[in-house]
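Undergrad: Got a sequence here, can you model it:
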Amino acid sequence: MRVAFAGTPEFAAVALQALLDARFEVPLVLSQPDRPAGRGMKLQASPVKQLAVAHGLTVVQPRSLRLDGKFPDEAQAGRDALLNARPDVLVVAAYGLILPKWVLDLPRLGCLNIHGSILPRWRGAAPIHRAIEAGDAETGITIMQMDEGLDTGDMLLIERLPIAAADTTATLHDKLAALGGRMIVEALELAACGGFRPVKQPEAGVTYAHKIEKAESQIRWSDDATQIARRLRAFDPFPGGVAQLDGEPLKVWRADVVQADGMRGEPGRVLAVSHDGPVVACGNGSVRLTELQRAGGKRLPAAAFLQARPLQVGELLG
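TA: Purely as a prediction, here's the structure:
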């Protein structure tokens, strides 16, 4: 089976490696163009491109695949590459570009998407983040037959995964990436013998995982303590949580909900300080900040942070 692949970040690179380990023929890889990254803002290839190049695979990086869009020459180059690759199927994982109908229709077996949720919950760009933020008990991977809608295609394989109480987006991402890699190999083996039984997505329970915006990192101390703690786990490793201390940004990476009878105060007010971290009042309840980072500094456990910058009871975090 000739398997073309479209993906960009590490989540997708794990799936591509799984296909290569399973000895599928990969005649073409599509990935987003190189982007500036790091302190020097030098152009950097995506994890998928880096892996593909290391294995000697053909890579194309159009900014669009819409033949009538802003970059028709690049779209045409992508079309030519796909036609020359003659794929039986196109596997898509966190690619980042909308696939027009001509792409969906080109492979004999269509396009299969590795989606990081149990559809139809959390269609869209940030299913891992939003599942943690919402306090979901479980998530998983859906292998989906792509259509022209936003994650609306028929479901081919589903596997569920519990969300642990300490899971961040980083840890849950790694679990789901490994699961997605295993499942796409299973899906292609089923496809080879006609073993799919497509299932329509239910109309009930549709939610959308909107893209994470940097502005969401601002901690609203008036929110419920449980919601603040969940949001911090959801926003690790990006964009983190941001408060204000002495007029400067203070990154908060981790917080635990505290059952503190009798301790109440204005949201953002430091109620107690110990080796384990400062306890800060919220709109409902309080949280203990256990991992922090000052501007220009490193992520530190609370004890190490407090040695460098002690916090006092009564201080107010903006």
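Undergrad: Could you use CA atoms for every contact and neighbour count after this?
TA: OK.
Undergrad: and the lengthiest strand in the chain, how far from the chain's centre?
TA: Among the elements of the chain assigned as strand by DSSP state E, the one spanning the most residues is strand 248-258. Centroid separation for strand 248-258 versus its chain: 21 Å, with Cα atoms, centre = their mean, to the nearest Å.
Undergrad: Touching that strand from outside, list them.
TA: Defining contact as Cα atoms under 8 Å, 6 or more residues apart in numbering, one finds that strand 248-258 is touched by 225-226, 228-229, 232-233, 236, 240-244, 279, 285-295, 299.
Undergrad: what's the distance between the nearest residue to residue 51 once chain neighbours are set aside and residue 176?
TA: Leaving aside its sequence neighbours, residue 51 sits nearest to residue 13 (Cα to Cα, 6 or more residues apart in numbering; 6.9 Å). Distance, residue 13 to residue 176, using Cα to Cα, to the nearest Å: 12 Å.
Undergrad: For the helix or strand containing the residue nearest to residue 51, buried residues please.
TA: Using DSSP states H and E, residue 13 sits within helix 10-21. Under the neighbour-count criterion of 16 or more other Cα atoms under 10 Å, helix 10-21 has 10-20 buried.
Undergrad: structure for this one too, so we can compare:
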Amino acid sequence: MKRLVFMGTPDFSVPILEKLMLTEYEIVLVVTQPDRPKGRKKIVTPPPVKKTAEKYEIPVLQPEKLNDEYKKILAYKPDIIITAAYGQILPKELLETPEFGCINVHASLLPELRGGAPIHYAILQGKQKTGITLMYMAEKLDAGDIIVQQSVKIAAADHVGTLHDKLSETGALLLADTLPEIFAQNITPESQDESLATFAFNIKRDQERIDWQNPHDVIYNHIRGMHPWPVAFTTYDGGQMKIWWGEMDNHTYKGSPGEIVDIVDNEAFVVVCGNQKGLRITEVQPAGKKRMTVSQYLQGSPDRIKTGIVLGD
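TA: Coordinates of the predicted model:
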């Protein structure tokens, strides 16, 4: 029986680990990030993959730095190491020791969108498809040889959350289907074309801010490319307002970018964008409050949202 070490951390990794549990292979160790403080109360919380591993009574290792503890992983004598959104670069010794190598499940069609936020960037860039790549890991970021790929369509209403789930499930199925071919050595990997490489580095705080000078379709992609995390925001009334959801409005409006030009049935407000088209905002989170519909916000604060107000700096 082949011995697998699985390395992953967030929710994306969980369906992949659970699918591996249904295969004929033995998962001898799960490696994940250390427990971290979460939320406003900074409660130390284990990563989702750790919770799953413990449910199946699989040994768990949580090194702060792999370079300090990689020998503990090799002590389990893995035939293959599989990673999925683990969160650290693997040292050369880990890459080279397993007989069948180290395989990564990456959420893009490489060489597009290398890096830690490929799902966000696929939507931010308005792509109509993305996918899963299984690749042999290399020392360079997401640059290893491609084993197999599978495309996934991006619907116009998809956001990071829905696309995340589609890709995670696709990755789990693709990996389970491909592992027998890897072990049978029936795979002919293909090198990536470096000239086509693009990058999807982790989202920074300033990227969450909406620029109302952009066209309405770009801003719509921005909102769904930040939903449900980390969430797009704009400035309003001396503070910040998170914009959880909105819809494109293809009417042409007079007004400055960021200006509220209409209140629609007390359920949404329309903001003018840089191309003079509108964005109909339906869910918000004012500073210091919980996420709510615009209807709920208007009921509680009927005088706060009016036409003529300009959002943004």
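Undergrad: Dump the buried residues of helix 10-21 of the first structure to JSON lines, plus distance to residue 98 of the first structure.
TA: Formatted as JSON lines, the entries for those read as follows, by distance: Cα to Cα, whole Å:
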{"residue": "10", "distance to residue 98 of the first structure": "19"}
{"residue": "11", "distance to residue 98 of the first structure": "18"}
{"residue": "12", "distance to residue 98 of the first structure": "16"}
{"residue": "13", "distance to residue 98 of the first structure": "19"}
{"residue": "14", "distance to residue 98 of the first structure": "21"}
{"residue": "15", "distance to residue 98 of the first structure": "19"}
{"residue": "16", "distance to residue 98 of the first structure": "19"}
{"residue": "17", "distance to residue 98 of the first structure": "23"}
{"residue": "18", "distance to residue 98 of the first structure": "24"}
{"residue": "19", "distance to residue 98 of the first structure": "23"}
{"residue": "20", "distance to residue 98 of the first structure": "25"}
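Undergrad: Tell me where the second structure has helices.
TA: Chain-ordered helices for the second structure, with DSSP state H as the definition, fall at 14-21, 48-55, 66-74, 92-96, 118-124, 160-183, 216-224, 294-300.
Undergrad: Can you say which of the ones you listed is nearest to residue 104 of the second structure?
TA: For the helices of the second structure, proximity to residue 104 of the second structure was assessed by Cα to Cα; helix 160-183 is nearest, at 9.5 Å.
Undergrad: Show me what the closest one is packed up against.
TA: Using 3 or more Cα pairs under 8 Å, 6 or more residues apart in numbering; DSSP states H and E as the contact definition, the elements that helix 160-183 of the second structure packs against are helix 14-21, strand 102-106, helix 118-124, strand 129-136, strand 146-153.
Undergrad: ok, residue 175 of the first structure - how many residues close by?
TA: Using other Cα atoms under 10 Å, residue 175 of the first structure has 15 neighbouring residues.
Undergrad: ok so, going back, other SSEs contacting the helix holding residue 13 of the first structure?
TA: Applying 3+ Cα pairs under 8 Å, 6+ apart, one finds that helix 10-21 of the first structure contacts helix 47-54, strand 89-93, helix 169-192.
Undergrad: mind redoing it with 10 Å?
TA: Other helices and strands packing on helix 10-21 of the first structure, by 3 or more Cα pairs under 10 Å, 6 or more residues apart in numbering; DSSP states H and E, are strand 3-7, helix 47-54, strand 89-93, strand 111-115, helix 169-192.
Undergrad: any chance of those in TSV, with distance to residue 79 of the first structure too?
TA: Formatted as TSV, these follow (distance: least, Cα to Cα, whole Å):
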stretch	distance to residue 79 of the first structure
strand 3-7	12
helix 47-54	18
strand 89-93	13
strand 111-115	15
helix 169-192	23
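Undergrad: Among these, which comes closest to residue 25 of the first structure?
TA: strand 3-7 (6.0 Å).
Undergrad: Average separation of the closest one from the aligned part of the second structure, please.
TA: Mean deviation of strand 3-7 of the first structure from its aligned counterpart in the second structure after superposition (mean Cα distance after the TM-score superposition for the first structure): 0.6 Å.
Undergrad: can you give me the offset of that strand from its chain's centre?
TA: Its chain's C-alpha centre and that of strand 3-7 of the first structure lie 19 Å apart, by Cα atoms, centre = their mean.
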